[in-house]
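S.K.: Attaching a predicted model along with its sequence, questions to come.
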Amino acid sequence: MSLKALFYVFIFSTLSWGQAVRVTLNVNSDLVDQTNINPVKTLKKAAQDFLNNTKWTSSRESNAAEIDIEMLLTISSFNNNSFAASLQVQSGRMVYNTNYNSPLVNFFDESFGFTYQEFQPFYFDVNRYNNNLISVLSYYINLVIGMEMDSFSPLGGTSYFERARTIANAALASNAQGWQANQAQNGRYDIIGALSSTAFNDFRYLVYNYHRKGLDTMTDTPKEAKEAIAAQLITLENLMLRQPNAYLIQAFFDAKAEEISQLFSDGPGVETKALLRFLNRFVPSMSGYWSSITS
């Protein structure tokens, strides 16, 4: 179902509710100049099994929709048991009473190194650093679940952000690549530090209000839903003045720009002048999307 169809068609589907986290892991080794890529194949299977066989959510969270996560692990090089790679993580969030999956997360981890010996077991302990690949994958799983939970209840993902921070602290103590504070704008330690800080609560409340008071009400009251989304986006202004280069906000708009553009270029008309001023001022890199918003 397209986003535009939300304005016109009521599609009531029975959503599958539970605690499952389903991960699709794709591994790209096109950059690797190796005659033997069997280690890459066994790595993919081991990581995929680890991601899908580990219980990531607690039984008390029975109201959360099943979460589908896509990961793309791009291997740039490997020598013996040492790998260099990048990772893209994407996930969506189902909108109530529709089969529309709203993009929620689009993180890109530019580079990290890890070791992997064929057929080694993947063992995860949230309080103990074991392997950089396991820590990175587990960190992003908890980050995505936390964002998903935030979208269903105010600050609902706190426990998962705390777990991600525990993972980051354990990895930081190991001096593994990509975990140092202030290492990069999109460094893992700084991302979870922001999500754990009350200074970013406005962002987390936006995630909730955008989805629960906006998209989830779109089929019943589309005009009011659009007005709520516009108002909530503008609430980020103070945070963006304080943190103009915050990676979390950049990643949010990377995931949402096309959706926002479609929302406000079709369907019931709402006042968008204030929204356009905000978007063009604070997210000018996405001006190609904002140009289609009707004022």
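M.R.: Ah, there it is.
S.K.: Please make it C-alpha for all contacts and neighbour counts, starting now.
M.R.: OK.
S.K.: Wait, Ala168 touches Trp179, no?
M.R.: Yes: taking contacts as Cα atoms under 8 Å, Ala168 lies within contact range of Trp179: 6.5 Å.
S.K.: what residues are shared contacts of the two?
M.R.: Taking Cα atoms under 8 Å, 6 or more residues apart in numbering as the criterion, Ala168 and Trp179 both touch Arg188, Tyr189.
S.K.: Just the buried residues of stretch 21-31, please?
M.R.: Val21, Val23, Leu25, Asn26, Val27, Asn28, Ser29 (16 or more other Cα atoms under 10 Å).
S.K.: Closest to the centroid, which residue in the chain?
M.R.: Centroid check for the chain by Cα atoms, centre = their mean gives Val105 as the closest residue, at 2.3 Å.
S.K.: pretty sure that one contacts Ile145?
M.R.: No: using Cα under 8 Å, Val105 makes no contact with Ile145, being 10.0 Å away.
S.K.: how far does the longest helix belonging to the chain sit from the chain's center?
M.R.: In the chain, with assignment by DSSP state H, the single longest helix is helix 132-152. How far helix 132-152 lies from its chain's middle: 8 Å, per Cα atoms, centre = their mean, to the nearest Å.
S.K.: Can you give me every residue that contacts the residue lying closest to Ser151 once chain neighbours are set aside?
M.R.: Leaving aside its chain neighbours, Ser151 sits nearest to Tyr208 (4.1 Å; criterion: Cα to Cα, 6 or more residues apart in numbering). Listed by Cα under 8 Å, 6+ apart, the contact set of Tyr208 reads Asp150, Ser151, Phe152, Ser153, Pro154, Leu155.
S.K.: Please compare the first structure with the one that follows:
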Amino acid sequence: MMRKILTILPLLALLAFRPALAQELLADVKVSTQNVTVSDPTLINQMQNDMQSMLNTRAWTDETYRPEERIKFKMFVGITEIPTNGTYKATMRLVSTRPIYGTGYETNVVSFVDRDFVFNYSPQQPLDFSRNSFVSNLSSLLGFYAYIVIGIDHDTYSRLGGSPYYDLARNIVNYSANQTTTNEQDAGWKDAGSRNRYWILNNLTDPQLEAFRTGLYGYYRQGMDIFIEKPDDARAAVMTALTGVQKAAITRPGTLFARAFFDAKAEEISNIFRTSTDQSQKQQLVSMLTEVDPTNSAKYQTVLK
């Protein structure tokens, strides 16, 4: 399946211009050491460059991507502890973006926080990755989020289009959770707790929570992508998508994906509906989102002003 321009424009008009296979991701990685003392800052710079290079130079899928179609996301890694030489504990925040058709506007899609992971790193050992076997916890982490980002991006362009990439992410979860070859045992790959990698994938593949994924398609492809030409139709589609997200969030309170979605979208949703002239729709939106996302209730209240 082609994405972005290829999903929007007639395929026949583009067949003559199919480019060679290209990388899918355009990641911007930043590694922070403000909470630890590092004797060699150049090592951290190389770590950052190696992580970014692995994400951006590897072909993660068999699809054709144009350079302008690459999926942008930012990854902020904060080193919190260096237990032994070459071993690191860290947190990570990831924000993925997507362009809106016919505009120069890029919108945040989801915002994930990985609160605790451990990894080994040596500047003398290049980062490597396998879809089917454990190499290192850092390569597993990068591969997992690469497929999550690709899968979610596909979900915004076609209904449930990300499924093949969540299957690949599950392979990583399974072999990383069971690895015993290194000292990088990581609870984030298991069902301990409720806000880790295991549960991100669980939320995205649970049939009871399918409305999260269909909501992505409704919000973007049926809503935001037509907003410039048909704002009222776009708002109606976004409203339908949000109603589905609300139902899924009520089915499973405290769901990780709902938090990731609203952390990224609350302000944008408010902006979409603030200029609407349909007071009934605005009231319904505020009532619905205040219930499902009370953290951002102040933002939603501005819709009514």
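M.R.: Thanks, I have it. Keep in mind it's a predicted model, so treat the numbers as computed, not measured.
S.K.: Now compute the TM-score of the two chains, please.
M.R.: Scored by TM-score structural alignment, normalised by the length of the first structure, the superposition of the two chains gives a TM-score of 0.89; 279 aligned residues with a Cα RMSD of 2.0 Å.
S.K.: re the thing from before, can you identify the element that follows the longest helix of the first structure toward the C-terminus?
M.R.: Per DSSP states H and E, the first helix or strand lying C-terminal to helix 132-152 of the first structure is helix 158-174.
S.K.: matching residues in the second structure for that following helix?
M.R.: In the comparison with the second structure, helix 158-174 of the first structure aligns to the range 163-179 (TM-score structural alignment).
S.K.: repeat for stretch 217-229 of the first structure
M.R.: Residue span in the second structure matched to stretch 217-229 of the first structure, by TM-score structural alignment: 226-238.
S.K.: who touches that stretch?
M.R.: Against stretch 226-238 of the second structure from outside (Cα under 8 Å, 6+ apart): 101-103, 218-220, 222-225, 272-273, 276.
S.K.: Of the residues you listed, grab the buried ones for PyMOL.
M.R.: What follows is the PyMOL syntax selecting those of the contacts of stretch 226-238 of the second structure that are buried according to 16+ other Cα under 10 Å:
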select buried, resi 101+218+219+220+222+223+224+225+272+273
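S.K.: Inside helices: which ones of the contacts of stretch 226-238 of the second structure?
M.R.: Gly218, Tyr219, Tyr220, Ile272, Phe273.
S.K.: secondary structure class for the aligned partner of Phe257 of the second structure in the first structure?
M.R.: Matched by TM-score structural alignment, Phe257 of the second structure corresponds to Leu248 in the first structure. Following DSSP: H, G, I helix; E, B strand; the rest coil, Leu248 of the first structure is assigned to helix.
S.K.: what about the residue nearest to Leu248 of the first structure when sequence neighbours are not counted, which helix or strand?
M.R.: Sequence neighbours aside, Ile191 is the residue nearest to Leu248 of the first structure in space, at 6.7 Å (criterion: Cα to Cα, 6+ apart). Using DSSP H and E, Ile191 of the first structure maps to helix 188-195.
S.K.: What span of the second structure is that helix aligned with?
M.R.: So helix 188-195 of the first structure sits over residues 197-204 in the second structure, by TM-score structural alignment.
S.K.: List the contacts of the matching stretch.
M.R.: 114, 148, 166, 169-170, 173, 188-191, 209-210, 212-213, 255-257.
S.K.: Quick check: the helix holding Ile191 of the first structure compared with the second structure, mean distance?
M.R.: Helix 188-195 of the first structure, aligned to the second structure and superposed, deviates on average by 1.4 Å (mean Cα distance after the TM-score superposition for the first structure).
S.K.: what is the orientation angle of that helix with helix 158-174?
M.R.: Orientation of helix 188-195 of the first structure against helix 158-174 (axes from the mean of the first three to the mean of the last three Cα atoms, to 10 degrees) gives an angle of 150 degrees.
S.K.: coming back round to it: may I see the ones in helices among the contacts of stretch 226-238 of the second structure organised as CSV, with distance to Ser96 of the second structure added?
M.R.: Shown next, in CSV, are those (distance: Cα to Cα, whole Å):
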residue, distance to Ser96 of the second structure
Gly218, 18
Tyr219, 15
Tyr220, 14
Ile272, 20
Phe273, 23
